[in-house]
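Asker: sharing a model that was predicted from the sequence below.
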Amino acid sequence: MGKAIENAYYRQLERRLFDMSALFDVSQALNSSLDLHAILDAILLTILGKHACNRGIILLRESDDLFTVNSLRGALHGIKIGFEIQIDLPAEEMFFFSDEIDFFRKNQLHLSILIRKNDRTIGLICLGKKVNGRSFDPSELEFLISLSNIASTSIENAQVYRQMKVLNRRLDWKLQELNSLFEVGEELNFGFDPDRILQVLALTLMGQMAISKCFVCSPCTKDDTKIDVTIKRGLGSKKINSEQLTKQGFRSLFSNLNDPIFVQRITKEEIRETCLNAGIFHLIPMQIKNVTKGILGVGAKFGDKTITPFPEDNLEYLKMLAAQTMIALENAQLFQLAVEKERIEKELEVAKNIQRSLLPSNNPKYPGFQISGFNISCFQVGGDYYDFIHLTDRCLGLAIGDVTGKGVPAALLMANMHAYLRSHVEYQTPVNEMISKINSSLHISTGTTGKFITFVYADLDVEKRELTYCNAGHNYPILFRNSGEKEYLDAGGLPLGMFPGAPYQAKTIQLHPGDLLTMYTDGVSEAWNRDENEYGEERLEALIKAHRKETADDLMKRILQDVANFSDGMRQTDDITIVLCKAL
């Protein structure tokens, strides 16, 4: 009896030594590797081999009650690596018999051992019954729990290593992305040709990301309710075109699309089906300062026959690439606008010089009179006009006019007016007849444009001291007599160019020493200040009356300075022209 007890004791001791040796060998094997699958397979094979189990799996925890299959052996029904299962674990037990759980029962997994690390369950070892049909005895359970404790450190280390590898791969990808974006950025910013920029984008998508097809669209510059497809690659001529996208309401996406979208998630059926039929699976916003100004559509990668969303890293890269392309396109547009603006400014400078050459370069000198004229254009070229025409040594033509409108169109009509006046003016020709001829010629030029000219022309006979004038719809010139009395020159007719054959009247007045004639355009009286008040005719007349004894040149300077002081630096929207004639 004593011998039997002694033998049993030695057998138990040998078994414990064997288990400890096995645990030591397994521990060395597990700690020598950081390959998670190799570690899990080694654990499972060790258990199945030592305890002769017919099947087993190892589950690793993903979240609170979600586990995934990471290693398996034996005949299991429909289970593969990556299979997910939700399990409500017992509170404190290191193992439990899992027959009551449907998943385990169906797959004949009888025993589950918890893998714990720092009082947290990180996985499960699930085993089927032993081949001999016996249950696990206490020493076997103790071995399994000891093995799970040893394995927990190796598993956690391997998981950390795997996460580091994933992070390193992501970091490498990010670096590649940044290098790619830097290189593409240099290409995009190399020139200012929109077609070249879009070609670089397409080549980058196909070359670096192996994307099989793509297109770019944006609102039409002439009509932003319409869509322009600016480039497409890998798509047929009938798939994805401007007219099609416009009809299907693609424009509405620009106000709503802030992040890349998988086309199957687009709610509008027409847009979704158009993209899918063309093989376009993602739409990427092309943004500047969070405003979507274009959309990049991309298809699957070469060789990929499935319709699946791209990984987040890919989508993030595409969004950055799209934004960089949109910035380059906007810079190209701004560059082209700057070039065009510079060209126009140069042409306007030439036009300004030409127009200046049409105005008198000097004030005329005639005995018994002081004559002064001045013009300021609010733009580079304008529609105001004045002229001094030497008819004879005793006769001078005075003219002032204002073309409707501003800028280049008004300047062109002003040039016509200059030509017509110079071609029709003749000494001793009745003033009203000349104005009538100019009116007919201008009407042919203006046609149905609705343009016209207000105009005053006067012949000054310095010997007789007579002024014969005709006012064609212009604001009335002011004549201050030496006594301070005021007269308006209102005889004439309609503005020039409105109606052919319109009648015009002329009137002759006598000028006496000290009399002062002021002709001006409405840019003077309508000059405005920061309070949006106009300079006004009353202020102008009061200024002239108070300083009418000054020379014509001094009075001209005083009027211009007073208008400037009143305006207080406000940019004016009309030309300013003044002609002064003072009898001595």
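Answerer: Nice, I can see it.
Asker: going by C-alpha atoms from here, please, whenever you check contacts or count neighbours.
Answerer: Will do.
Asker: what secondary structure does residue 228 sit in?
Answerer: strand (DSSP: H, G, I helix; E, B strand; the rest coil).
Asker: surely it meets residue 218?
Answerer: Yes. If you go by C-alpha atoms under 8 Å, residue 228 and residue 218 touch, sitting 5.5 Å apart.
Asker: roughly how far apart are residue 34 and residue 70?
Answerer: 15 Å (C-alpha to C-alpha, to the nearest Å).
Asker: what of residue 440?
Answerer: 97 Å.
Asker: of the two, which one has the most company?
Answerer: Between residue 440 and residue 70, counting by other C-alpha atoms under 10 Å, residue 70 is the more crowded of the two (20 against 17).
Asker: so residue 18 is in which element?
Answerer: helix 2-31 (DSSP states H and E).
Asker: which other helices and strands does the helix or strand harbouring residue 339 contact?
Answerer: Using DSSP H and E, residue 339 sits within helix 312-358. Applying 3 or more C-alpha pairs under 8 Å, 6 or more residues apart in numbering; DSSP states H and E, one finds that helix 312-358 makes contact with helix 138-188, helix 194-208, strand 280-288, strand 291-299, helix 407-424.
Asker: how about a cut-off of 10 Å?
Answerer: helix 138-188, helix 194-208, strand 280-288, strand 291-299, strand 384-390, helix 407-424 (3 or more C-alpha pairs under 10 Å, 6 or more residues apart in numbering; DSSP states H and E).
Asker: for stretch 246-255, how far is the first residue from the last?
Answerer: Separation of the first and last residues of stretch 246-255 by C-alpha to C-alpha is 15 Å.
Asker: chain center to it: distance?
Answerer: In terms of C-alpha atoms, centre = their mean, to the nearest Å, the gap separating the centre of stretch 246-255 from the centre of its chain is 17 Å.
Asker: and if you look at stretch 117-126?
Answerer: How far stretch 117-126 lies from its chain's middle: 53 Å, per C-alpha atoms, centre = their mean.
Asker: residue 154 contacts residue 37, doesn't it?
Answerer: No. In this structure residue 154 lies outside contact range of residue 37 using C-alpha atoms under 10 Å: 11.3 Å.
Asker: more neighbours, those two?
Answerer: Between residue 154 and residue 37, residue 154 has the larger neighbour count (other C-alpha under 10 Å), namely 23 against 14.
Asker: following the helix or strand residue 96 falls within, which helix or strand shows up next?
Answerer: Residue 96 belongs to strand 95-97 when assigned by DSSP H and E. For strand 95-97, the succeeding helix or strand toward the C-terminus, using DSSP H and E, is helix 102-106.
Asker: not counting stretch 15-32 itself, show me its contacts.
Answerer: Contact with stretch 15-32 is made by 9-14, 36, 38-40, 42-43, 46, 50, 139-140, 142-144, 146-147, 150-155, 157-158, as judged by C-alpha atoms under 10 Å, 6 or more residues apart in numbering.
Asker: ok, and here's another one to check against it:
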Amino acid sequence: MSSDTTPASYRYQEALAPLARRIDDPKVQKKLSEVLALLDFNSTLNRSLELPEILDLVLFVAMGETRAAWAGLLLRDGETKRLVPSARRGRGDERWASLDLPEPPAEPTISGVGDPSVSDWAKSVLTLTGSALLVPLVKSTRLVGVLLFGDRGEPYGEDDRLFAESLCVTAAASIDNGRIYKELQTLNRKLSLKVYQLDSLFDIARELNRSPDIQRVREVLMTNAMGHVLTTRAVLLHDGKVAEQRGFTLSPEERARLERVSRELSEIPEDQKVSELPEGALRDLLSGLELDTVVALRSGESSHGALLLGARAAGKSLAEEDRDFLRSLASQAAAALDNLRLTREWIEKQKIEKEMALAREIQARLLPDSEPGIEGWDIAGINIPCLTVGGDYFDYVPRGDDRHWLVIADVSGKGTGAALLMASVHAALHALAGIGDISLEGLTERLNEIVYSSTEVNRYVTAFFSTLDAKTGELVYLNAGHCYPLLLRTSGDVERLVKGGAVVGMLEELTVGAGKTKLEQGDLLVLYTDGLSETTNPAGEEFEDTGIIEVMRSCRGKASREIMARLVSGVRLYAAEAGLADDLTLMVVQRN
């Protein structure tokens, strides 16, 4: 066996080159030249994954063999699916970068000016780009883009088209690989930045937690915000006052104007660019101070103020990665400010502080801090406690093989006792999740034993346990005395998930049975606690599940988080001034 490691394409070129010099027939010479060009093209592609190099090579070979005055590449955008001008070589066109091209058909074909049958789409592209020949770049029946050839003074013959199609077969795969490689590079850079930011945040969190007073928290926040994203100026608003400013000086009038709008700024959701604020006095004020971004200082329900940042040192706006870091930093600082405030309150009101500390601990342990991220599903949950502590709970627990537990529960009573029992339920649930493939009946019975043996007679838990198969949409469930989850079908019918048994922890022995249903695309499932359905209006009338269904019907087709927000705002509006009288917990489930 030969040990020669030279690529086959090189050996073919070496073998064909002498033959090319001995052939006199121009047509054969041209064919051989095209073959050599394609071999050289393939050889060169094997040495590079950089997309710009691949695009330039495709255009170089295309023009070299066809003698086109110019050549260009339109690549399909992964999100919009439209063709976008991506590379051009040869004669320039100032309109090229701004071309707005129609969406391509599923299977475009090679088309040229003067062809007897050309699709309307191909005619439009040829006209808009001023090209003479259009050749699709297709990989495994998927359109990657289009290769365009400019005019060359004579029509493109069959041989030219055959060469162009052969070139595009190889080019499509290489371009697709180059785009994937570019995406991976971008993701790696973002991942590296995220790792660096997380390391920084851990260090900052330790420093914030050791900060002895509010002034030190402010200094840590300002120093790290400006140092990390290289902003040129910053203002910190805290408790309605300009607490600190760096990089420039505020006049007394500017300071007063900022303090007047401090409440409005602190209520801005998370962070927002100044240029995206509604037109008006607030936007004009911040723009006049050359401030670029507003980051709210918020920890849970507490709002402390806002961090106002200028553009980066080079004059560029903050990148999304910078804004992510600032959101996390502001949240850490707000949490530190919360801790300092609660410490002061503990000195004055020790009993209240103990309850608050317990509430924070329970909240951190019980509730998910993000959506479950199940592929093919849009799931969102929220918990809104009525008092400092509460007994409502929801969770997502992965079970393997694309199965997930979706759980919502409500402990009887309120306050510290309810929160402690729910913490025990949470711990038991996760412990049972680790012992293997336990059924929902087995899970409920084991939880009943734990709650019954460890609580007072008047303590119990209503709960809804379910196992979602993310592949099939099958939902096996068990309702233990809980509010009936509502499943709104695409047909408009409403299914209440009622099968199950008695509440957990009231009886020594519990007999339960699971139910089963299936969620199809377009179906909408809402799990909730009685804090939603039993909220009353000023007339004493409950919201009930009819109110929930009405909101669900009005939100068909919207994202789960938006539906959740609509339900919360709807029940708050229903309650009017009285507000929520009980803990409110929601989970919205949809199949994408």
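Answerer: Here it is on my side, so go on. Small disclaimer: the values here were computed from a predicted structure and weren't measured.
Asker: which SSE is residue 420 of structure 2 in?
Answerer: Assessed by DSSP H and E, residue 420 of structure 2 sits inside helix 415-433.
Asker: and residue 67 of structure 2, how many neighbours?
Answerer: 16.
Asker: that one -> structure 1?
Answerer: Aligned by TM-score structural alignment, residue 67 of structure 2 pairs with residue 52 of structure 1.
Asker: would you quantify the distance from its match to residue 492 of structure 1?
Answerer: With distances taken as C-alpha to C-alpha, residue 52 of structure 1 is found 124 Å from residue 492 of structure 1.
Asker: repeat that for residue 184 of structure 1.
Answerer: Computed as C-alpha to C-alpha, the residue 184 of structure 1 to residue 492 of structure 1 distance reads 70 Å.
Asker: okay, those two: which has more neighbours?
Answerer: Set side by side, residue 184 of structure 1 and residue 492 show more neighbours around residue 492, with 23 against 20, by other C-alpha under 10 Å.
Asker: my read: that one touches residue 432, true?
Answerer: Yes. Assessed by C-alpha under 10 Å, residue 492 of structure 1 is found in contact with residue 432 at 7.7 Å.
Asker: and residue 91 of structure 2, how many neighbours does it have?
Answerer: Count around residue 91 of structure 2 with other C-alpha under 10 Å applied: 10.
Asker: please apply the same query to residue 233 of structure 1.
Answerer: Residue 233 of structure 1 has 17 neighbouring residues, counting by other C-alpha under 10 Å.
Asker: residue in structure 2 matching it?
Answerer: In structure 2, residue 233 of structure 1 lines up with residue 246, judged by TM-score structural alignment.
Asker: pretty sure its match sits against residue 222.
Answerer: Yes. Using C-alpha under 10 Å, residue 246 of structure 2 is in contact with residue 222, at 8.3 Å.
Asker: shared neighbours of the two, which are they?
Answerer: 233-236, 309.
Asker: please tell me which one of those counts the most neighbours.
Answerer: residue 309 (31 neighbours).
Asker: which ones are touching that residue?
Answerer: The contact partners of residue 309 of structure 2, taken as C-alpha under 10 Å, 6+ apart, are 222, 225-226, 229-236, 245-246, 273-274, 286, 289-295, 318, 326.
Asker: one more pass at 7 Å, please.
Answerer: When contacts are counted by C-alpha atoms under 7 Å, 6 or more residues apart in numbering, residue 309 of structure 2 touches 231, 233-235, 291-294.
Asker: from residue 416 of structure 1, how far off is the alignment partner in structure 1 of it?
Answerer: Applying TM-score structural alignment, one finds that residue 309 of structure 2 aligns to residue 298 in structure 1. The gap separating residue 298 of structure 1 from residue 416 of structure 1 is 57 Å, by C-alpha to C-alpha.
Asker: now residue 375 of structure 1
Answerer: Per C-alpha to C-alpha, residue 375 of structure 1 is found 18 Å from residue 416 of structure 1.
Asker: compare neighbour counts for the two and give me the winner.
Answerer: Between residue 375 of structure 1 and residue 416, counting by other C-alpha under 10 Å, residue 375 is the more crowded of the two (19 against 16).
Asker: wait, what's in contact with the more buried one?
Answerer: Neighbouring residues of residue 375 of structure 1 by C-alpha under 7 Å, 6+ apart: 576-578.
Asker: burial count for residue 341 of structure 1?
Answerer: Residue 341 of structure 1: 12 neighbours (other C-alpha under 10 Å).
Asker: residue 155 of structure 2 too?
Answerer: Neighbours around residue 155 of structure 2, by other C-alpha under 10 Å: 13.
Asker: before we move on, what SS does the equivalent of it over in structure 1 have?
Answerer: Under the alignment (TM-score structural alignment), residue 155 of structure 2 maps onto residue 135 of structure 1. Of the three states, residue 135 of structure 1 takes coil according to three-state DSSP.
Asker: who's in contact with residue 135 of structure 1?
Answerer: By C-alpha under 7 Å, 6+ apart, residue 135 of structure 1 has no neighbours at all.
Asker: related to what we said a few turns ago, which among the contacts of stretch 15-32 of structure 1 end up buried?
Answerer: Buried subset of the contacts of stretch 15-32 of structure 1 (neighbour count, 16 or more other C-alpha atoms under 10 Å): 36, 39-40, 42-43, 46, 143-144, 147, 150-155, 157-158.
Asker: and the strands in the stretch 451-592 of structure 2?
Answerer: 461-469, 474-480, 486-488, 494-496, 500-501, 515-518, 524-528, 584-591 (DSSP state E, counting those that start in this stretch).
Asker: so which of those comes closest to residue 345 of structure 2?
Answerer: Closest to residue 345 of structure 2 of the strands of the stretch 451-592 of structure 2, according to C-alpha to C-alpha: strand 584-591, at 26.6 Å.
Asker: would you mind pulling up the elements that that closest one packs against?
Answerer: Counting contacts by 3 or more C-alpha pairs under 7 Å, 6 or more residues apart in numbering; DSSP states H and E, strand 584-591 of structure 2 is packed against strand 377-384, strand 524-528, helix 560-575.
Asker: what span of structure 1 lines up against the shortest one?
Answerer: If I follow you right, that is strand 524-528 of structure 2. Counting by TM-score structural alignment, strand 524-528 of structure 2 has no counterpart in structure 1.
Asker: and if you look at the last one?
Answerer: Alignment of helix 560-575 of structure 2 against structure 1: no match, by TM-score structural alignment.
Asker: can you list the buried residues in that helix?
Answerer: 560-561, 563-564, 566-568, 570-572, 574-575.
Asker: check the second one too.
Answerer: Under the neighbour-count criterion of 16+ other C-alpha under 10 Å, strand 524-528 of structure 2 has 524-528 buried.
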